[in-house]
Structures are given as C-alpha cells and as structure tokens.
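>>> Kindly generate the corresponding structure for this input.
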Amino acid sequence: MPGSESAAAGPHRIFDARTLAARRRRARALGPETFLIDRVAEDLADRLGAVNRRFDIAGDLGTPTTALARALAASPMIGRLFAFGPPERADNDAAADIEMPPFGAASLDLVVSALALQTANDLPGTLAQIRRALRPDGLLLACLFGAGTLAELREAFAIAESETTGGISPRVAPFADLRDLGGLIQRAGLALPVTDVDRVVVRYAHPLALMHDLRRMGAANPLAARRRAPLRRATLARLFEVYAERFADPDGRLRATFEIAWISGWAPHESQQKPLRPGSAKVRLADALKVPEGRLPGDDS
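Here you go, the predicted model:
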C-alpha cells in the first residue's frame, strides 16, 4: 500500500507523489472501492457530533473522495466546508498537496481529513501547517492508516520474497505508530491531544481479491523505494500459500486488517483546561485514599 521515479522522489521521500496520483486515477477508471472511506467518514461525523461546538469555517484536507463532504453536509456544527483535495477529486474548492496545504494563517476553525495523511512524506511538517491554519481553539480531527494496517500482507510478502528471491523489497508502507502520532500532535503545537485506534478486519476468499480492492482504493504500492521489476510468479504463488497458511479463518476465508488511527488536537486557547503546576495540590494522596503514608489500598506487605 501506500513511490514517479526514485530520482525525482528524492533521498528522503517515502512516497512518490506522481505514482500515487496515477494509482488514484486508475482506481477511478476501474470503479473505486469505497467501503473503507465511507465507513471512516461516517465515524468522523459521529465523533465531531460529540464535540458540541460550531465551526464556521472548516477545511477537508486530502480526503481522496467526497465521502467526508457527504457525511458532514447536513451537520449543523459546520458553517462552510471547503475541500482541499487531490486533483483527481472532482469537487475540490482547491487542488492541494497535503504537504503544502493552501491555508492562510488562523483562517480555519476546523480541519478534518480521512485516510490521506498517511501518505505525507513530512507528517510533522503537515501537522505544523495545520496548527498554523487553525484559529485559537480550532480543532484538528483526522484519521489515517496506522502501523498495523495490512500486517498479514506485509508478513506474507516478506516470507515469500525471502524464500524465492533471497531478499525483501518494500511492499507495504511504514505507517505511523499510534504512540508516535500523539507525540507528533504535541510537537506541532496542538493542545489536548487524543489518539485512539479502530481495527477493521475484512475477510477475503483469496489474496488476489484483496489486491484488487487495494487497486480500486488507489492504494497499490507507491513507495519511492519499491522494486521496479515485475513480481515473479514463484513469489506470488508462495505469497498465496503463506497467506492461506497463516491468516485463514476456519471457514477458509483470509483476514486483512486495516488499522484506523484517529488523532485530534486543539489550537491553544486560554479557555482550555491546563495541568496543575507541580506542588500545587492541596490534598495529600494518602489522605484522599484514606491509607497510611507510604501504603496503597490492598498492600499488606
């Protein structure tokens, strides 16, 4: 899953933007598979509904389809939602590179994004630009593929390639770990960071069905360091065997995991809760727990 030619991608580029755009165009031509983006769009709308705030000006950054715009269309919490997406998306208010969003400083009350930020080569930089675009007490709410996405396919590819070619090439993107995402939100200057994960397990009759879905999602391999030679038949055959051996349910269907990492953070504002200063507590922990100093409830030692 989620590299133009590697020289154009540069030495520090993980994803190749031109290849990623080509993958998305092919997906539209094939007929896109949207079950995953539709699901997370509805989930994002539900999460936003729990915030109980109105956002006059919102920006949808990079979401590859109109699913999020549709899910939020009737929301009374949003005044106007502007779409800043890839050129392949038909309803853009402005075509945008997620690493160079066309946001003015303090111009948005809300930034949302669904299954797009995982292809940013400089995710910390993208988050910093989102923070700059948010007005005080503005919100970022987004989801992206997390580290456990397609773990089964990654493992099966690694075993099949090592056995048939003597080496391993990048086949599945190195998605961010949830713990790292929390740190990146804080590093970008966003307050009250929250992260959590939703694991979606999809079952397939054959690995080829999964690969076809990935193509129709525009999610076939765009890694800059990917091997350019065609996949060997022996490697593909061994991949099928390993996948069936390791990741089949009792009924023979094969599991594919999509880890959806959710992130949120607020542009700082004086009204937000702040941690107490060290040493400012007025009640000792032992007194609050009604135990002798130095002992915890249930500690009989």
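>>> alpha carbons only for contacts and neighbour counts from here, please
Will do.
>>> mind listing the strands in the stretch 151-300 of the chain by residue range?
Ranges of strands in the stretch 151-300 of the chain, per DSSP state E, counting those that start in this stretch, are 191-204, 254-266.
>>> Most tightly packed of these?
strand 254-266 (a mean of 22; mean count of other CA atoms under 10 Å).
>>> give the contact list for residue 31.
By CA atoms under 8 Å, 6 or more residues apart in numbering, the contact list for residue 31 reads residue 216.
>>> can you pull the buried residues of stretch 231-248?
235, 236, 238, 239, 240, 242, 243, 244, 247, 248 (16 or more other CA atoms under 10 Å).
>>> Determine how far it lies from the middle of the whole chain.
Computed by CA atoms, centre = their mean, to the nearest Å, the chain-centroid distance of stretch 231-248 equals 27 Å.
>>> picking up where we left off before, okay, the strands of the stretch 151-300 of the chain in CSV with distance to residue 36 next?
Below are the strands of the stretch 151-300 of the chain laid out as CSV (distance: least, CA to CA, whole Å):
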stretch, distance to residue 36
strand 191-204, 9
strand 254-266, 9
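>>> Let's see this one next, to set against the first:
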Amino acid sequence: MNTQPDDINLFDADAVQRNRKRGRAMGPDFDFLRAEIADRMADRLADINRDFGSVLDLGGNFAPHSSKTVEAVPVGDEPLAASPGSYDLVVSNLALHWVNDLPGVMVQANRALKPDGLFMASLFGGETLHELGHSLLAAEAEVTGGASQRVIPFADVRDLGSLLQRAGFALPVTDMDTITVTYEHPLKLMQELRGMGEANAMHSRSRRFLRRDVLMRACEIYQSKFGMADGRVPATFQVMYMTGWHPHESQQKPLKPGSGKVNLGDALKAGGPPKKPSP
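Model (predicted):
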C-alpha cells in the first residue's frame, strides 16, 4: 500500500478487480475473515451512542455482513462516487490495503461525511502473512538463485494516526488485532487467499506462474519453520483499525499550551516528596 500522495503506483487496479471477480466465482466459503472483521467493526459501532442513518461502504466488504442499509462503492485509483457531506458513516472493511493513494481516498471519505460524521476502516497490517512471505522468498532464492516479492507490503499501524490527521479527521484513534488461522497445509492457505481475491496484484509481480519445485520447497520451509505440533500451519493476519470524525464545533478539543490552571511546580511542593512505605 502506498501511503504517499505521489505518482508511484504499487498495485495494478485491473489485476485487483480480476482477482476479486475470480474470488467471488469460487463461492462465499472464503469470506469468513471479512465476515469476522465486519462483526468486530459492528460491535465497535454499537458502542458509539449514535444512529448512523446513511452509510457508505468503501470497497463493498462491509455491506454483505451488516444489518444496516448500506450503499457500497468500489475503491481504487478512481475518485470515489460519493456526494460531499452526504453520509453519517463511511466504513471500509479490509479493502484499503489495495489502494495506491490511501491519503487521497481518506480525504475523499472525509469530504463525503456530514459534520460530526464518522470514518471507520479496517485493513491488513505489516505482519500479515509473514510466514508465507518468508517461505516463498526463501524457496525461490534457494531453488532459482533469485526471488520476487510474492506477498504485498502492508502498512504499519504507527502510520495510521498521522494519515488520519493529514486527511483532516478529528479525534483520530488507531488500534490493532492479530488473528491466527491454522491450515492443514500451506496449499490450503494459498487456495483461501485466491478465494478471498487476495492474490498478488503488484505491478512488479512476476508474470510467470510459480514453478512447481519452488512451490513445493516453499511448503517444506513453511512446515519446517512454522509448523505446529499437530501438523497444521499458522497464518497471521494483522488487522488494523482506524477511526476519525469529520470536524464539528461540538467535538472535544485539546487545551491550548499554557492554558492549564494549576502550576505543576506548586502542586509538587504542596504534596511534598513521596513517602517511603512503612515496613
């Protein structure tokens, strides 16, 4: 994911769409992770004392798992098909990690919100599929003497707060979940990723199919380095969440520097030095 508003495009938007279409054709059984994260996001929304009447879903991965009436739009390199100031909530569920210009999309999302409207998004973070990425790189380097990136780069949770501020959101909050899913074999994980539409769509990806001997060696490395006692293999999905509000005069604002009413030095003098506990 490109977090810089420049002309560098990491991802091939046409390939992203082809992968998603191919995944949908494989059936709904591969959508469990998006369903799980949509439920977690719905729980977060339920904790907010607010009725979100108009909801916009960027990427379309939240609407199928929500009881709300949700308008879904595609998200990618094209401008968002959203009217300014029209929505109480803009939400995105595991879609923004394929966006080339994430800051630009977030600015557009902010623009689509009504005053005091909420933006909430989930996306994969930097530790996602690190086991698979390591195994593929190690196998290709060992067998062919060279390697290409087979797992896309993901953002770091430390970047998200500044991105929210740069996009003009008030009261930004970020946090993270780590979900470990186990599979009976690495090939089952790869099939799952294809069914989710999460195959590699980087511009720099190799256009050749992964050689069978490289694939088999990658599976051996995966099982040897990361395999569990019961023979299954884990796959890490780091899910990052970010929330921010369209600015409104009713929102809490931080105090200006120097506006405090109590002098810290006076408070410390009044309290005296800390006392040693009695034995």
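>>> before we move on, back to that, can you name the two of the buried residues of stretch 231-248 of the first structure that are farthest apart?
Greatest spacing in these, by CA to CA: 235 and 248 (19.1 Å).
>>> follow-up on the earlier one: with the buried residues of stretch 231-248 of the first structure in mind, which one is nearest to residue 69 of the first structure?
If you rank these by distance to residue 69 of the first structure using CA to CA, residue 247 comes first, at 35.4 Å.
>>> any idea what the closest one aligns with in the second structure?
Residue pairing (TM-score structural alignment): residue 247 of the first structure is matched to residue 226 of the second structure.
>>> Residue 204 of the first structure now?
Taking TM-score structural alignment, residue 204 of the first structure has residue 183 as its aligned residue in the second structure.
>>> for residue 232 of the first structure, same thing?
When the second structure is aligned by TM-score structural alignment, residue 232 of the first structure is paired with residue 211.
>>> show me the contacts for its match.
Contacts of residue 211 of the second structure (CA under 8 Å, 6+ apart): none.
>>> one more time with 10 Å, if that's ok
Contact analysis of residue 211 of the second structure by CA atoms under 10 Å, 6 or more residues apart in numbering lists 140, 143, 144, 217.
>>> mind putting these in JSON lines, distance to residue 168 of the second structure included?
Listed next are the contacts of residue 211 of the second structure as JSON lines, based on distance: CA to CA, whole Å:
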{"residue": "140", "distance to residue 168 of the second structure": "43"}
{"residue": "143", "distance to residue 168 of the second structure": "48"}
{"residue": "144", "distance to residue 168 of the second structure": "47"}
{"residue": "217", "distance to residue 168 of the second structure": "47"}
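>>> Between all of these, which two are separated the most?
Within the contacts of residue 211 of the second structure, 144 and 217 form the most distant pair, 11.2 Å apart (CA to CA).
>>> I'd assumed residue 185 was in contact with the match of residue 247 of the first structure.
No - contact criterion CA atoms under 10 Å: residue 226 of the second structure and residue 185 do not qualify, at 11.3 Å.
>>> Check the contact lists of those two and give me the overlap.
By CA under 10 Å, 6+ apart, residue 226 of the second structure and residue 185 have these common neighbours: 220, 232, 233, 234.
>>> Nearest to residue 40 of the second structure among those residues?
residue 234 (21.4 Å).
>>> My read is that residue 101 of the first structure contacts residue 120, right?
No - if you go by CA under 10 Å, residue 101 of the first structure and residue 120 don't touch, sitting 11.4 Å apart.
>>> The equivalent of residue 115 of the first structure over in the second structure and residue 238 of the second structure, how far apart?
By TM-score structural alignment, residue 115 of the first structure lines up with residue 94 in the second structure. Separation of residue 94 of the second structure from residue 238 of the second structure (CA to CA, to the nearest Å): 11 Å.
>>> where do the contact lists of these two overlap?
123, 124.
>>> returning to what we had before: setting the sequence-adjacent residues aside, check what's closest to the match of residue 115 of the first structure.
Using CA to CA, 6 or more residues apart in numbering and skipping the chain neighbours, the partner closest in space to residue 94 of the second structure is residue 123 (4.4 Å).
>>> Which residue in the first structure occupies the aligned position of that neighbour?
In the first structure, the residue paired with residue 123 of the second structure according to TM-score structural alignment is residue 144.
>>> which residues touch its match?
Residue 144 of the first structure sits next to 40, 113-119, 175-176, 197, 259-263 when contact means CA under 10 Å, 6+ apart.
>>> Name the helix or strand for the spatially most central residue of the first structure, please.
Geometric centre of the first structure, nearest residue: residue 144, 0.9 Å, by CA atoms, centre = their mean. Using DSSP states H and E, residue 144 of the first structure sits within strand 134-145.
>>> on average, how far is that strand from the matching bit in the second structure?
Following the fit onto the second structure, the mean deviation recorded for strand 134-145 of the first structure is 0.8 Å by mean CA distance after the TM-score superposition for the first structure.
>>> Report the distance from that strand to the chain centre.
Distance, stretch centre to chain centre, for strand 134-145 of the first structure: 13 Å (CA atoms, centre = their mean).
>>> quick one: buried residues of that strand?
Neighbour counts over strand 134-145 of the first structure (16+ other CA under 10 Å) mark 134, 135, 136, 137, 138, 139, 140, 141, 142, 143, 144, 145 as buried.
>>> now stretch 200-218 of the first structure
Buried residues in stretch 200-218 of the first structure, counted by 16+ other CA under 10 Å: 203, 206, 207, 210, 213, 214, 215, 216, 217, 218.
>>> For the alignment partner in the second structure of the fifth one, list the residues it contacts.
Taking TM-score structural alignment, the alignment pairs residue 213 of the first structure with residue 192 from the second structure. Counting by CA under 10 Å, 6+ apart, residue 192 of the second structure touches 23, 26, 29, 30, 31, 32, 183, 186, 198, 199.
>>> Next, count neighbours for residue 104 of the first structure.
If you count neighbours by other CA atoms under 10 Å, residue 104 of the first structure ends up with 12.
>>> So what does it match up with in the second structure?
If you follow residue 104 of the first structure across to the second structure using TM-score structural alignment, you land on residue 83.
>>> sec struct for that match, please.
coil (DSSP: H, G, I helix; E, B strand; the rest coil).
>>> ok, it touching residue 112?
Yes - assessed by CA under 10 Å, residue 83 of the second structure is found in contact with residue 112 at 5.8 Å.
>>> ok, residue 96 of the first structure touching residue 59?
No - with contact defined as CA under 10 Å, residue 96 of the first structure and residue 59 do not form a contacting pair (11.3 Å).
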